[in-house]
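In: what follows is a predicted structure for the sequence shown.
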Amino acid sequence: MWLRELWFVLVGILFTGYFILEGFDYGVGMLHPFLNHTDLERRASLNAIGPIWSANEVWLVAAGGALFAAFPYWYATMFSGFYLALILILLALIVRGVGLEYRSQDKSPKWRATWDWLIFSGSLLTTILWGMAFANLVRGVPINGHMVYVGNFGTLFNGFSLWAALTFILLFLTQGGAYLAIKGDSRSRKHGRMVAQKTVWPALIALVIWFVWMDRLPSSLGHVDTLAIVLQVVAVLALILARFASYLTKNGWTLVLFSVSIASTTFSIFRILFPRVMVSSLNPAWSLTIYNASSTSYTLDIMSVTALIILPIILGYQSWLYWTFRKPVNDEELGY
C-alpha cells in the first residue's frame, strides 16, 4: 500500500521542518545568556525569534498529529515508552515559551535573569531529549511481541543516545548563530556569525563520529544502504561549505547550508529506519514497521485528503510570516 510509504515520508518531512526551524530557535535560546552582555543585547536576540518561534512549533504539532492518525501503534508505543522523556520535553517547551513571553513584563534585573536561564534550560533540555529519542529509535529499544515498550527511562541513556544529544546541541548552536547573523541587530549579527564559525568544527566532528557509530550498528538494528550514506555525506559537506560561506560573510547561504545539513541528517535517520518505525532490541521480528503500525487504508485515504487541504495553508501562513518579518531587528527600537 503506497500510502503507508507516503505517510512515512511525510512524517520525516514534518520532523525535518521542525528541526530546521526550531533548530535556530533552540540555538538562540541556548546562546542567549552567554552571547549577550547587556539587557539590550539580550532583548535583541530574543526579538529576532519573537514573531516566529510559536509558528515553528506547528511543525511538531503536525508531526505528532500525523503519527497519531497514520501510525497509531507507533504513536502509542513511542509515547507510552518514552512517556517521561516526552513529558519533560513538553514541560521544557512550556517553560521556554512562557519565558519568551514574560521576560519583558518586568524590568527587574533579577526577574529577567531568572527567565533568561529558564529560556536557556528549556532550549537545552528539549534539544538533548530529542537527540536521545531519535538515537534510540535507530539503536533499538526493548519492545516485546505485543508492541509494548518494556524498558524504563534509564534505558534511553546510553553512549549512542548521549552522543546524539551532544551532536544535536552543536548543530542547533551553529544554526542559532547563523540565524542571528542574519536577523539580529548589529551586535547580535556580529556575535552570531562568530558563534557559527567557532561551533561548526566541533559540530562536524561530533556528526561524523555519530554517523560512523550509526553505520556500525548491527545489521539487525540499522539498515544502512547507499542512499543513507549519500545523505550523511551531504550533511557533512554542507557543514564544511557553511563554514566557508560564513568566512566569506555569505550569511544567507550559511543558514541555508546548515539547514541542508540538519535536513540530510534527519532524512538519513528515517532512511536507516525504513520500513521500520521503532526497532526492537529484544527481537528484530518484534520491531514496529509501517505495515504493522499503520492505520487502515480508509483512514490513510481520509488523512491524505485532509493533508492536501491543511498543509498548503500551513506553508502559506508560514511563508507570509517569514516574509513579513524578513528584516533584521532594528538597532534603535530593538524590534522589527
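Out: Noted; the coordinates are in hand.
In: from now on I want contacts and neighbour counts done on CA atoms only, so please keep to that.
Out: Will do.
In: grab the nearest non-local neighbour of residue 255.
Out: residue 178 (5.3 Å; C-alpha to C-alpha, 6 or more residues apart in numbering).
In: also this one, for the comparison:
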Amino acid sequence: MQLHDVWFVLIAVLWTGYFFLEGFDFGIGVLTKLLARGRTEKRVLINTIGPVWDGNEVWLLTAGGATFAAFPDWYATLFSGFYLPLLAILVCLIIRGVAFEYRHKRTEERWQANWEHAIFWTSLLPAFLWGVVFANIVRGVEIDQNKEYVGGILDLFNAYSVLGGLVTLALFTFHGAVFAALKTVGGIRDRARALATRLGVATAAAAVGFLGWTQAAHGDGTSLVALAVAVAALAGALGANIAGREGWSFALSGVTIAAAVAMLFLTLFPNVMPSSLDDAWSLTVTNAASSPYTLKIMTWCAAVATPVVLLYQGWTYWVFRKRIGTQHIADAH
C-alpha cells in the first residue's frame, strides 16, 4: 500500500469520526424541537453536548486540512464545485456555535427562543447537506479534463443525493435520540427512547434504500460486507433501544454510521471524485495526490499528534460521562 492509499484511508477515518461524533450533536440540536418540553428540557438537551460539541468539530477541520494537504486537486475541485452547499454548512456551523454561547446570556424568552430556533435549523441543514455532498461524490459529478466542476448547483440535488441527505438527517437524529436517552434521566429519557424507536424504523427504511442503490450502482464484494454490517448494526441499535440498553444502542448506532461511511469510501476507491462526463477525467488517489515527500512528512506529524488528540477527547467524554435531568438545571437568574 502506497502513502496516497494510506491517506485515503486516514481521511475516511477522519470523516467517520466526524459523523459519529458530530452526528449525535446534530441530532440533539434537531431534538430541541422534537423532544424537549419547555425551556428547562431544552437546557438539559443542550447541556448533554455542551462540553463536547466544539471538540467534535475538530474532526471536520482535520478532515478538511488532511484533504487539502494530501489531495490538493480533490480539495480544489470539491470546494469549488460544491461551493454553495459547503458555504451553507460553514455558515450554519458558525451560527450554531454562536447560538450555543449566546443563548443563556439573557433571560428574555424571545432572546432564548430565537437562539433555540437557530440551533434547530443549523443542526438540521448540515445534517441534510452532508448527505447530499457525499452522495454526489460517490455518484460522480461533471468534471472536465482540467479537473474542474462544470455542472450547476441544481445538478447536485438529484434523486440519489436528496435521498442521501434524508438518510444522514434521519440517522443523525436517531443517533442523537439514543444519545439523549443515554445521557438523561426521568421523563425526557423515556420519551427519548420512545422517539428513537420511531426514528429507527424510519431510518432503517431510508438507509436500506439508499445503501442498496449505492451497492447496485457502484458496489463490489467489500462494500456489500460494509452494507451488511450497517444494516445489522442499525437493527441491533433499534433492538437494544427497545430493551432499554442505551449504551449498547448508542454504540451500535455509531457502528451503523461507521459502516455506512466505510461503504461509501469503498465504492469510491480508487477514485476520490469520479467524473460523470468521462472516466478518464476522474480524480483518483494517484492523480490528485501530493508529492510522496509531502505525504511522508504528513504521516510522521499525524503519528505524533493523533494519539494526543484521541486521549484528550476521550478524557473529556469520561469527565462528563454522568447523566443529567431537569433537577440538575439551576433556575435562571
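Out: Structure's in. What do you need? Every value quoted in this text rests on a predicted model; they were computed, and no experiment measured them.
In: returning to what we had before: what helices and strands are in contact with whichever strand or helix holds the residue nearest to residue 255 of the first structure?
Out: Assigned by DSSP states H and E, residue 178 of the first structure falls within helix 159-183. In terms of contacts (3 or more C-alpha pairs under 8 Å, 6 or more residues apart in numbering; DSSP states H and E), helix 159-183 of the first structure is packed against helix 2-35, helix 39-49, helix 109-139, helix 186-215, helix 251-273.
In: same thing but 7 Å
Out: Under the contact definition 3 or more C-alpha pairs under 7 Å, 6 or more residues apart in numbering; DSSP states H and E, helix 159-183 of the first structure sits against helix 2-35, helix 109-139, helix 186-215, helix 251-273.
In: you'd agree residue 277 of the first structure is in a strand?
Out: Yes. Counting by DSSP: H, G, I helix; E, B strand; the rest coil, residue 277 of the first structure is part of a strand.
In: average offset between the helix holding residue 178 of the first structure and the second structure?
Out: Helix 159-183 of the first structure differs from its equivalent in the second structure by a mean of 0.5 Å after superposition (mean C-alpha distance after the TM-score superposition for the first structure).
In: in that helix, what counts as buried?
Out: Under the neighbour-count criterion of 16 or more other C-alpha atoms under 10 Å, helix 159-183 of the first structure has 160-183 buried.
In: ok, and what's touching it?
Out: 23-28, 48, 127-129, 131-132, 135-136, 188-190, 192-193, 195-196, 199-200, 203, 206-207, 210, 251-252, 254-255, 258, 327-329 (C-alpha atoms under 7 Å, 6 or more residues apart in numbering).
In: likewise stretch 239-248 of the first structure?
Out: 193, 197, 200, 204, 251, 253, 254, 257, 258, 261.
In: tilt between the helix holding residue 178 of the first structure and helix 2-35?
Out: 70 degrees (axes from the mean of the first three to the mean of the last three C-alpha atoms, to 10 degrees).
In: could you tell me where helix 159-183 of the first structure falls in the second structure?
Out: Using TM-score structural alignment, the residues of the second structure aligned to helix 159-183 of the first structure are 159-183.
In: mind listing what residue 266 of the second structure touches?
Out: Residue 266 of the second structure makes contact with residue 223, according to C-alpha under 7 Å, 6+ apart.
In: what does it correspond to in the first structure?
Out: Applying TM-score structural alignment, one finds that residue 266 of the second structure aligns to residue 271 in the first structure.
In: check the offset of the match of helix 159-183 of the first structure from the chain's centre.
Out: Distance of stretch 159-183 of the second structure from the chain centroid (C-alpha atoms, centre = their mean, to the nearest Å) equals 9 Å.
In: looking at the helices and strands packed on helix 159-183 of the first structure, which is buried most?
Out: helix 251-273 (a mean of 23; mean count of other C-alpha atoms under 10 Å).
In: give me the mean distance between that one and the second structure.
Out: Per the superposition on the second structure, helix 251-273 of the first structure and its aligned residues are separated by 0.3 Å on average (mean C-alpha distance after the TM-score superposition for the first structure).
In: what's the angle between that helix and helix 186-215?
Out: Going by the same axes, to 10 degrees, helix 251-273 of the first structure makes 20 degrees with helix 186-215.
In: how far off centre is helix 251-273 of the first structure?
Out: Between the centre of helix 251-273 of the first structure and the centre of its chain there are 10 Å (C-alpha atoms, centre = their mean).
In: for residue 112 of the second structure, what are its contacts?
Out: Residue 112 of the second structure neighbours (C-alpha under 7 Å, 6+ apart): 103, 104.
In: where in the second structure does stretch 298-314 of the first structure align, residue-wise?
Out: Going by TM-score structural alignment: stretch 298-314 of the first structure matches residues 293-309.
In: now the helices and strands packed on helix 159-183 of the first structure as CSV including distance to residue 69 of the first structure?
Out: Below are these laid out as CSV (distance: least, C-alpha to C-alpha, whole Å):
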stretch, distance to residue 69 of the first structure
helix 2-35, 10
helix 109-139, 19
helix 186-215, 29
helix 251-273, 18
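In: nearest to residue 311 of the first structure, of the ones you listed?
Out: helix 2-35 (10.2 Å; C-alpha to C-alpha).
In: just name whatever secondary elements that closest one is in contact with.
Out: The contact analysis (3+ C-alpha pairs under 7 Å, 6+ apart) places helix 2-35 of the first structure against helix 53-56, helix 58-70, helix 109-139, helix 159-183, helix 251-273.
In: quick one: it to chain centroid distance?
Out: How far helix 2-35 of the first structure lies from its chain's middle: 4 Å, per C-alpha atoms, centre = their mean.
In: which residues of the second structure does that helix align to?
Out: Under TM-score structural alignment, helix 2-35 of the first structure corresponds to residues 2-35 of the second structure.
In: returning to that earlier point: ok, which of the helices and strands packed on helix 159-183 of the first structure comes nearest residue 295 of the first structure?
Out: The nearest among these, by C-alpha to C-alpha, is helix 2-35 at 8.6 Å.
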